[in-house]
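Trainee: quick one, what's the 3D model for this:
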Amino acid sequence: MSLETARTESLNVGDVRFAFRRLGPTAGTPLILLQHFTGTMDAWDPAVVNSLAETRPVIAFNNLGIGTSTGRTPDTVEQMASDAETFIRGLDLPKVDLLGFSLGGMLTQVLAVQHPGLIRKLIIAGAAPRGGEEHLLAVVDEAFAQSGTDVRLPLFFTPSEESQRAGRAFVARATMRKEDRDPDSGEDVSNAQAKAIIGWCARKHEGEATLRAIAQPTLIVHGSDDTMFPSINAYNMFKAMKNAQLVLYPDSGHGAMFQYPARFVAHCRTFLDE
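Mentor: I've put the predicted structure just below:
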């Protein structure tokens, strides 16, 4: 079973249906994947997800209003985190690890503080703390203005030839699944999520308090030249948290873990297995 072929399952909680896919063994602490701005399950890199699933259960899902999940996408990080907790509890999972990318990394911070008994370890990639620095809308607008190229290339990778080559390889991997793909997100998702991210980063006096309250071991991974959420965010999280370690990848942007999938998976395995 792979991300490209895994069956899409559904979980009904109240009047909401969550779409999700499970990979890997059944034994072990599940790793829950929390996705980036407008991203669906099909936006994950199979090279990352499949490799992680070789040694542990991995669960990708669409939060409310995303892809084939029902409901309305909320416009606050806190409500998105609450919805993610509803999904995790709905699967009757007693303890999980989290991998949050970008917006998903913001959700992991809330979940870690609010549900310490549920969350064992955190991996935060390409994210910002409350009150962090963000250039989301400017960078996204600039990327969409570049016609004739996949928008992920300027958003997730640096302009260097090496980084762009890695980006093209990532795009090829991420489009391998042909059957049962999630629909792309529309403005109902992007507008709500943009408001949530901007609101999160506008809270300049709350970030360190949240970070200091996170007791779980945390791996922070960031690109050296992330234009959406500059790397100072990663350093500030690392300095404020009690039990965090920081990895910066060279010549890399927002999608650093997609540029260096084997290296990223190796770092994750070492961290999660400790």
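Trainee: CA atoms for contacts and neighbours, from now on please.
Mentor: OK.
Trainee: report how many residues lie close to K239.
Mentor: 15 (other Cα atoms under 10 Å).
Trainee: where's it, which helix or strand?
Mentor: Take DSSP states H and E as the rule and K239 turns out to sit in helix 232-240.
Trainee: got the contact list for that helix?
Mentor: Around helix 232-240, the neighbours that count as contacts under Cα atoms under 8 Å, 6 or more residues apart in numbering are 126-129, 132-133, 208, 211-212, 220-222, 244-246.
Trainee: quick one, strands of the chain?
Mentor: Assigned by DSSP state E, the strands in the chain fall at 9-13, 16-23, 31-34, 58-62, 96-101, 119-125, 218-223, 244-249.
Trainee: related to what we said a few turns ago, list the buried residues of the helix holding K239.
Mentor: N233, A234, Y235, N236, M237, F238, A240 (16 or more other Cα atoms under 10 Å).
Trainee: just the buried members of the contacts of helix 232-240?
Mentor: 126-129, 132-133, 208, 211, 220-222, 244-245.
Trainee: quick check, nearest of those to L153?
Mentor: Using Cα to Cα, G126 comes nearest to L153 of the buried ones among the contacts of helix 232-240, at 15.5 Å.
Trainee: my guess is the closest one contacts Y249. True?
Mentor: No: counting by Cα atoms under 8 Å, G126 sits too far from Y249 to count as a contact (10.9 Å).
Trainee: I have a second one here; can you model it like the first so I can compare?
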Amino acid sequence: MTALADKISARATPTRFVATNGRTLAYREIGSGPPLILCLRFRGVLDSWDPAFLDHPARSFRVITFDYSGLGQSGGDASYRAEAMARDVIDLADALAVDTFALAGWSIGGLAAQAATCMVPDRVSHLVLIGTTPPGPVEHPSEPIFLETALKPVNDLADETILFFEPASAASRAAAEASHQRIAARRGDRSPEIPPETYIRLLKDRAAPDTFPDPGGYRDFLARGTVPILVISGDHEIVFPAPNWFALSRAWKSLHLVVLPQMGHGPQHEVPELAAEWIASFIRHRAKPR
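Mentor: I've put the predicted structure just below:
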């Protein structure tokens, strides 16, 4: 990227398109350095990321965000199955001639990131999981308020506060409003929101007893793998409760776990600079064993 492009905020960086394996993927990138690819949440599109969170790591990394196939501005067939979303990651990296990359996933994007890591472990240098769940059965389910709120056709600021922050905390409520305003500040070149009929169909298609079905043995693979893994979670995570990771803290030999107080499902939007600093430091200082 050029020096001028390096200075563009995520609020203004243009959408680009690349054709790969029969569909077109929409993506944006900001910064330069080692690549960091980010996978989106449920109902997320390119404009669902807080630009403050993206701008900070872009000082040191080439930060790449994208719309999943068939969603936002991307073409092709949409799916919320982990393997399909993971294939988007791998195909995008191939199309951009990115061989090795750090990979991060938020919420359902964490499923994509874990699946992609298992599919191409030699290409993923680091795995960062934000507000997500490990593969296979878990002890602690989502709180009912999550789906009650997430399935509304339109989510306003009050809904976003419930979904991604901690409504009981005045500081978290203020952070929710600030993040909402930062995200809304982009003018033009926005990815369209996902219509209810689409996200409900995709949820039904991936319905299974476990939130993250594991017929391929992802859990065992990640437990014995060498890719450094950082999990960041709020202590009041209503979607994928943090305690589901506690039992894995010694079973997964490369797992690092950070739980933030009085925060919810989107800690990287509540404390964007802090979360970005942790991620950047983790990538710099926790290398794969040789």
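Trainee: could I get the TM-score for this pair?
Mentor: Superposed pair, TM-score by TM-score structural alignment, normalised by the length of structure 1: 0.91. Supporting alignment: 272 aligned residues with a Cα RMSD of 2.3 Å.
Trainee: and the helix holding K239 of structure 1, how far from structure 2 on average?
Mentor: With the two structures superposed, helix 232-240 of structure 1 lies on average 3.0 Å from its match in structure 2, counting by mean Cα distance after the TM-score superposition for structure 1.
Trainee: that helix to strand 244-249, inter-axis angle?
Mentor: Relative orientation of helix 232-240 of structure 1 and strand 244-249, computed by axes from the mean of the first three to the mean of the last three Cα atoms, to 10 degrees: 150 degrees.
Trainee: now do helix 232-240 of structure 1 against strand 119-125, angle only.
Mentor: Going by the same axes, to 10 degrees, helix 232-240 of structure 1 makes 150 degrees with strand 119-125.
Trainee: run the chain-centre distance for helix 232-240 of structure 1.
Mentor: 17 Å (Cα atoms, centre = their mean, to the nearest Å).
Trainee: same check, this time on stretch 48-65 of structure 1
Mentor: 11 Å.
Trainee: residue range for it in structure 2?
Mentor: The alignment of stretch 48-65 of structure 1 onto structure 2 (TM-score structural alignment) spans residues 53-70.
Trainee: swap in stretch 163-170 of structure 1?
Mentor: Using TM-score structural alignment, stretch 163-170 of structure 1 pairs with 172-179 in structure 2.
Trainee: residues in contact with the matching stretch?
Mentor: 50, 157, 160-161, 164-167, 262-263, 269-271.
Trainee: that stretch vs structure 1, mean deviation?
Mentor: Looks like 0.8 Å for stretch 172-179 of structure 2 (mean Cα distance after the TM-score superposition for structure 1).
Trainee: elements contacting the longest helix belonging to structure 1?
Mentor: Counting by DSSP state H, the longest helix found in structure 1 is helix 187-202. Secondary-structure packing of helix 187-202 of structure 1 (3 or more Cα pairs under 8 Å, 6 or more residues apart in numbering; DSSP states H and E): helix 77-90.
Trainee: need the overlap of contacts for G126 and Y249 of structure 1.
Mentor: V221, H222, G223, A256.
Trainee: A196 of structure 1: which of these is nearest?
Mentor: For the shared contacts of G126 and Y249 of structure 1, the minimum distance to A196 of structure 1 (Cα to Cα) is 20.8 Å, reached by H222.
Trainee: and that closest one, what's its match in structure 2?
Mentor: Using TM-score structural alignment, H222 of structure 1 sits opposite S233 in structure 2.
Trainee: give the contact list for the equivalent of S107 of structure 2 over in structure 1.
Mentor: Counting by TM-score structural alignment, S107 of structure 2 corresponds to S102 in structure 1. Shown here is S102 of structure 1, whose contacts under the criterion Cα under 8 Å, 6+ apart are Q35, H36, F37, I124, A125, G126, A127, A128.
Trainee: okay, now the equivalent of the second one over in structure 2: neighbour count?
Mentor: Aligning on TM-score structural alignment places H36 of structure 1 opposite R41 in structure 2. If you count neighbours by other Cα under 10 Å, R41 of structure 2 ends up with 21.
Trainee: so R41 of structure 2 makes contact with A104?
Mentor: No: counting by Cα under 8 Å, R41 of structure 2 stays clear of A104, with 11.1 Å between them.
Trainee: which parts of the stretch 151-290 of structure 2 are helices?
Mentor: Assigned by DSSP state H, counting those that start in this stretch, the helices in the stretch 151-290 of structure 2 fall at 157-164, 170-184, 196-205, 218-224, 243-246, 267-270, 272-285.
Trainee: quick one: the last one to chain centroid distance?
Mentor: Computed by Cα atoms, centre = their mean, the separation of helix 272-285 of structure 2 from the middle of its chain amounts to 15 Å.
Trainee: pull the residues that contact it.
Mentor: 50, 52-54, 56-57, 60, 102, 126, 128, 230, 267-268.
Trainee: 6 Å instead?
Mentor: The contact list for helix 272-285 of structure 2 (Cα atoms under 6 Å, 6 or more residues apart in numbering) reads A52, F53, P57, Q268.
Trainee: got the contact list for the second one?
Mentor: By Cα under 6 Å, 6+ apart, the contact set of F53 of structure 2 is P272.
Trainee: one more: the last one?
Mentor: Listed by Cα under 6 Å, 6+ apart, the contact partners of Q268 of structure 2 are A275.
Trainee: what do we get in structure 1 for it?
Mentor: Using TM-score structural alignment, Q268 of structure 2 sits opposite M257 in structure 1.
Trainee: show me which residues of the longest helix of structure 1 are buried.
Mentor: Counting neighbours by 16+ other Cα under 10 Å, helix 187-202 of structure 1 gives V189, S190, A192, Q193, A194, A196, I197, I198, G199, W200, C201, A202 as buried.
Trainee: cool, stretch 64-77 of structure 1 as well?
Mentor: L64, G65, I66, G67, T68, S69, T70, T73, P74, D75, T76, V77.
Trainee: repeat for stretch 178-189 of structure 2
Mentor: Quick answer for stretch 178-189 of structure 2 (16+ other Cα under 10 Å): S179, H180, R182, I183.
Trainee: list just the nearest of those residues to E193 of structure 2.
Mentor: I183 (13.3 Å).
Trainee: wait, isn't the closest one in contact with D50?
Mentor: Yes: assessed by Cα atoms under 6 Å, I183 of structure 2 is found in contact with D50 at 5.4 Å.
Trainee: circling back to that earlier point, buried residues in the match of stretch 163-170 of structure 1?
Mentor: For stretch 172-179 of structure 2, by 16+ other Cα under 10 Å, it's S172, R173, A175, A176, S179.
Trainee: same deal with stretch 162-173 of structure 2?
Mentor: I162, L163, F164, F165, E166, P167, S172, R173.
Trainee: alright, that wraps it up for me.
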